[in-house]
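[1] quick one: sequence plus predicted model below, questions after.
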Amino acid sequence: MTADPLLDRALVEEATKKSGLIWVQGDDSPARALWHVWYEGAVHLVGDGPGEQPLPGLVDGGTAEVTVRSKDKGGRVVAWTADVRELSAGSEEWEAAVAELKGKRLNAPDAERVTVRWAEQCRVVRLTPREVTTELPSGSLAAVPLPTGATTRQPVPDALPRLLFKRKRR
C-alpha cells in the first residue's frame, strides 16, 4: 500500500465499512465470506450459533487474515492482519457491539429477542487491525468450495414452461 501508516489505516477502515462481506481466514481454517459491522476501529462478527454464520479458526487471542473486496466490482481492495478477541456477553463493550450488529442483521427469525439469543448461544468476536498487507497476492486465490448442506438446483419440471409461457385466452 503506501509508506504512510495513517493512510493504510484509513484505507482499511473505509474499504471495510463499505464492503458488505469480508473474507476472513482464522488459525488453521479456510477463508470464509462473513457479514460484519465496522465499529470503534474494528470489525465485529457474530456467529457460531443456530441460524448464524460459522466462525471457525477465530479463537480468542489468535490472529486472522482479512481480505476486503470492492462492493462495486467484487475485486480485492486491501488485506490486513487482525488480532482476534472474543467479547464477554453482557459486558459494556459487548452491548455496544451487539447494538450495531443487530441493525445490520437481515432476516433474523427472532428479531425481538435476537440479542438474548446471541448472549446465550453465539459468540461476538472483535477483529482489530494490526498490520496492512503491503502487496496483495497475485493470482485468483480460487479454492474448492466448502462443504454445505445447501442443495443444488433440480431439473425444471416438465409443466413449468407451459405455466410460465401460457398465453392469455380471450
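    Structure received.

[2] hey, let's count contacts and neighbours off CA atoms from now on
    OK.

[3] what's the single longest strand in the chain?
    In the chain, taking DSSP state E as the definition, the longest strand is strand 76-87.

[4] residues contacting the residue nearest to the spatial centre of the chain?
    What sits nearest the mean C-alpha location of the chain, by Cα atoms, centre = their mean, is Leu34, with 1.7 Å. Residues touching Leu34, when contacts are defined by Cα atoms under 8 Å, 6 or more residues apart in numbering, comprise 21-24, 45, 53.

[5] putting a second one here so we can go through both:
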Amino acid sequence: MTQTPMDAMDPIDRALVEEAAKKSALVWVQGSEGAARALWHIWHEGAVCLVGDGPDEQPLKGLGLVDGGTATVTVRSKDKGGRLIGWTARVVELTPDGEAWTAAVGELKGKRLNAADADSIAERWARECRVLRLEPVPGAGLVAADSGSLSAAPLPSPAVTRGAIPAGLPKLLARGKRGRKAG
C-alpha cells in the first residue's frame, strides 16, 4: 500500500479533514494569489480533486494554483454553511491519461452535474482543462480559524440585479386578485 500525505497527519486531524471534505459539496480554495473561491470537488485517495479552467468548467485562473505550490483549503459545514475546518495543501497537477488522472477523472465524472457532453467529458477535460489534487501537507496540521466573517466582495460579473418594481405594479396585482374573487 502506498503512503499518502494524509498518513503523516495526526489521526484525529486526518479523520476530520477526510470526513469534512467527503460530506461537503464545495471547498473554499485560497492559492498564492487572488481571493478564496468556492469550488466543487471530490475527495479521492487522500486529497481534494477538482477540475477547471476549460469552457463550461469552474475557473481556476487567478488563484495561483501551480503544480508544486501550496493552497489553503477550507471546508464549510453542510448543514450550517459556516467554516468547519481548514488545512494547507500541496497542489499537484495531474497529467492527462496518467494513472492518477484517470482514477480522479473517473470519480469527478460522476459528480459533474448537467454536463452537455457527459459521454465524452473525459476527452474534453484532457484537451481543455486542468485536473488538480490538493493534498494535505504532511506535518502542517490544521489551519487556525480566523475570527470574523471573512466575507469578501463578489467577483465582477455581467449578471445584474433586477431594478425596482414599477410604481403601478402593486395596483395591477391588487386589481387582479379582486377580479378572481368575483368570478
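    In hand now; what should we look at? The model shown is predicted, which means the values in this text are computed figures rather than measured ones.

[6] in the second structure, what residue corresponds to the residue nearest to the centre of the first structure?
    With TM-score structural alignment as the criterion, the equivalent of Leu34 of the first structure in the second structure is Leu39.

[7] secondary structure element holding its match?
    Counting by DSSP states H and E, the element that carries Leu39 of the second structure is strand 37-40.

[8] who's in contact with the helix or strand that that strand is followed by?
    Moving toward the C-terminus from strand 37-40 of the second structure, the next helix or strand (DSSP H and E) is strand 42-44. Judged by Cα under 8 Å, 6+ apart, the contacts made with strand 42-44 of the second structure from elsewhere in the structure are 18, 21-22, 25, 48-50, 104, 107-108, 111.

[9] buried set for strand 42-44 of the second structure?
    Within strand 42-44 of the second structure, the residues scored as buried using 16 or more other Cα atoms under 10 Å are 42-44.

[10] strands along the second structure, start to end?
    Per DSSP E, the second structure has strands spanning 26-30, 37-40, 42-44, 47-52, 70-76, 83-93, 130-136. These are given in chain order.

[11] quick one: which of those is nearest Ala115 of the second structure?
    Shortest separation from Ala115 of the second structure across those is recorded for strand 47-52, at 12.9 Å, computed as Cα to Cα.

[12] how close does the closest one sit to the first structure?
    In the superposition with the first structure, the average deviation recorded for strand 47-52 of the second structure is 0.3 Å (mean Cα distance after the TM-score superposition for the first structure).

[13] angle of that strand against strand 70-76?
    For strand 47-52 of the second structure against strand 70-76, the angle by axes from the mean of the first three to the mean of the last three Cα atoms, to 10 degrees is 100 degrees.

[14] touching strand 47-52 of the second structure from outside, list them.
    With Cα under 8 Å, 6+ apart as the contact definition, strand 47-52 of the second structure has outside contacts at 6, 21, 39-43, 57-60, 104, 108, 125, 129-136.

[15] which residue in the first structure aligns with Gly86 of the second structure?
    Structural alignment places Gly86 of the second structure opposite Ala79 in the first structure (criterion: TM-score structural alignment).

[16] now check the second structure for the residue matching Asp60 of the first structure.
    Checking with TM-score structural alignment, Asp60 of the first structure has Asp67 as its match.

[17] count the neighbours of its match for me.
    The tally of other residues near Asp67 of the second structure (other Cα atoms under 10 Å) stands at 14.
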